[in-house]
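> dropping the sequence and predicted coords here.
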Amino acid sequence: MDSSVSIDLQPRDGGKVGPDASAPLYSTYPYTGPAQGFPVQPPPRDFVLWSLFNTFFCNVCCLGFMALVFSFKARDRKVLGDSNGAESYGKTAKCLNITVLVLSLLAVVLIIILMATGAVALSHAVQQGNQNRINYGFNYGN
């Protein structure tokens, strides 16, 4: 028993696309975009990725976490359509991120300087100990 099914995809109204055959194929919704001649403002930035980086890697005094909080607030305001609030929270997040980055870089530089001066001081102490051992005759090997 061989049965086949065929589907007719032709329109039943004789090829008309709407109320009449001359109707356009595109929608006739009114244009709601920006008016001609006015510059389109980009949406305010929220700096979430930068805040996440600072939270995980450079969280000096929990400022990275605070930057992340303000970034999320800026993103929420942007979603709600409050561009002024989003811009304000975004600027705060940016300032906190810059502060965290500068403080983290200063801390890294300070640690490098302290380690370098500690290594030099340790080297001088070892040399002084060897010199004292030679000068005062402390020869433990003989």
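Done, it's in.
> contacts and neighbour counts: CA atoms only from here.
Noted.
> and stretch 98-110, how far out from the chain's middle?
18 Å (Cα atoms, centre = their mean, to the nearest Å).
> which parts of it are buried?
Ile98, Thr99, Val100, Leu101, Leu103, Ser104 (16 or more other Cα atoms under 10 Å).
> how near is Asn132 to His124?
12 Å (Cα to Cα, to the nearest Å).
> among the buried residues of stretch 98-110, name the ones in helices.
Ile98, Thr99, Val100, Leu101, Leu103, Ser104 (DSSP state H).
> quick check: the two most widely separated of these?
Ile98 and Ser104 (9.9 Å; Cα to Cα).
> what about Pro44, which SS state?
coil (DSSP: H, G, I helix; E, B strand; the rest coil).
> which one is it nearest to, not counting chain neighbours?
Nearest non-adjacent residue to Pro44, counting by Cα to Cα, 6 or more residues apart in numbering: Glu87, 5.3 Å away.
> is it correct that the one you found is in contact with Phe47?
No. When contacts are counted by Cα atoms under 8 Å, Glu87 is not listed as touching Phe47 (10.9 Å).
> let's bring in a second model and compare:
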Amino acid sequence: MQSAPQPVSFSMQPDDAKDRGMSAPPYTTYPVAATAAFPARQPRDYVTWSLFNFAFLNACCLGFMALVFSFKARDRKVVGDVEGAASYGHTAKSLNIAALLLSILFVVLFIVLLATGVIAMQQLTYQMENEHRDYFQRNGK
């Protein structure tokens, strides 16, 4: 007959052998600096800004290109390639700035052209009214 297996317990608490009068373990541990594996500041990917530019300010498809580079930067960051993520992030930032400036320029240009068009139409309407008024006054209508 087989007997039931005996439970085994392990203590997960740190064991300091010196406190109990025993010698230190035959191995030594070296502290590992956490800053070497994980940089203090991760590179930015600008996904939110790129989404905004893609949805609202997509001048010359720069918002779309910024979104593509933002996703590439995020992928590189997930993989652990910090330099690649920083490079793609910088490109996304530059494209976002260009899309924003170009869109602002287009809006200002549209407002200027609209305002000058309205002024030109008002002047043309006033001129036509004066010409037709003279015509109607001469013909008695």
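It's in. Keep in mind that this is a model prediction, so the values were computed, not measured.
> let me have the ones in helices among the buried residues of stretch 98-110 of structure 1 in TSV, extended by distance to Phe65 of structure 1.
Below are these laid out as TSV (distance: Cα to Cα, whole Å):
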residue	distance to Phe65 of structure 1
Ile98	13
Thr99	12
Val100	10
Leu101	13
Leu103	14
Ser104	14
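> okay, Pro19 of structure 1 and Phe53 of structure 1: tell me how far apart.
With Cα to Cα as the criterion, Pro19 of structure 1 and Phe53 of structure 1 are 57 Å apart.
> the two: who's more crowded?
Between Pro19 of structure 1 and Phe53, counted using other Cα atoms under 10 Å, the more crowded position is Phe53 (16 against 7).
> is it true that Leu96 of structure 1 touches Met66?
Yes. Using Cα under 8 Å, Leu96 of structure 1 makes contact with Met66 at a distance of 7.5 Å.
> what residues do those two have in common as contacts?
Common neighbours of Leu96 of structure 1 and Met66, counting by Cα atoms under 8 Å, 6 or more residues apart in numbering, are absent.
> quick one, helices of structure 2?
34-37, 47-56, 62-79, 82-139.
> mean deviation (superposed) between the longest one and structure 1, please.
On the superposed models, the aligned residues of structure 1 are on average 0.9 Å from helix 82-139 of structure 2, with distances taken as mean Cα distance after the TM-score superposition for structure 1.
> same check, this time on the second one
On superposition with structure 1, the mean distance recorded for helix 47-56 of structure 2 (mean Cα distance after the TM-score superposition for structure 1) is 0.6 Å.
> mind giving me the packing neighbours of that helix?
helix 62-79, helix 82-139 (3 or more Cα pairs under 8 Å, 6 or more residues apart in numbering; DSSP states H and E).
> cool, and the third one?
Taking 3+ Cα pairs under 8 Å, 6+ apart as contact, the helices and strands that helix 62-79 of structure 2 lies on are helix 47-56, helix 82-139.
> just those: most buried one?
The highest mean neighbour count among those, using mean count of other Cα atoms under 10 Å, belongs to helix 47-56: a mean of 18.
> and that one, how far from the chain's centre?
Counting by Cα atoms, centre = their mean, helix 47-56 of structure 2 comes out at 7 Å from the chain centroid.
> what of stretch 116-131 of structure 1?
On Cα atoms, centre = their mean, the centre of stretch 116-131 of structure 1 falls 44 Å from that of its chain.
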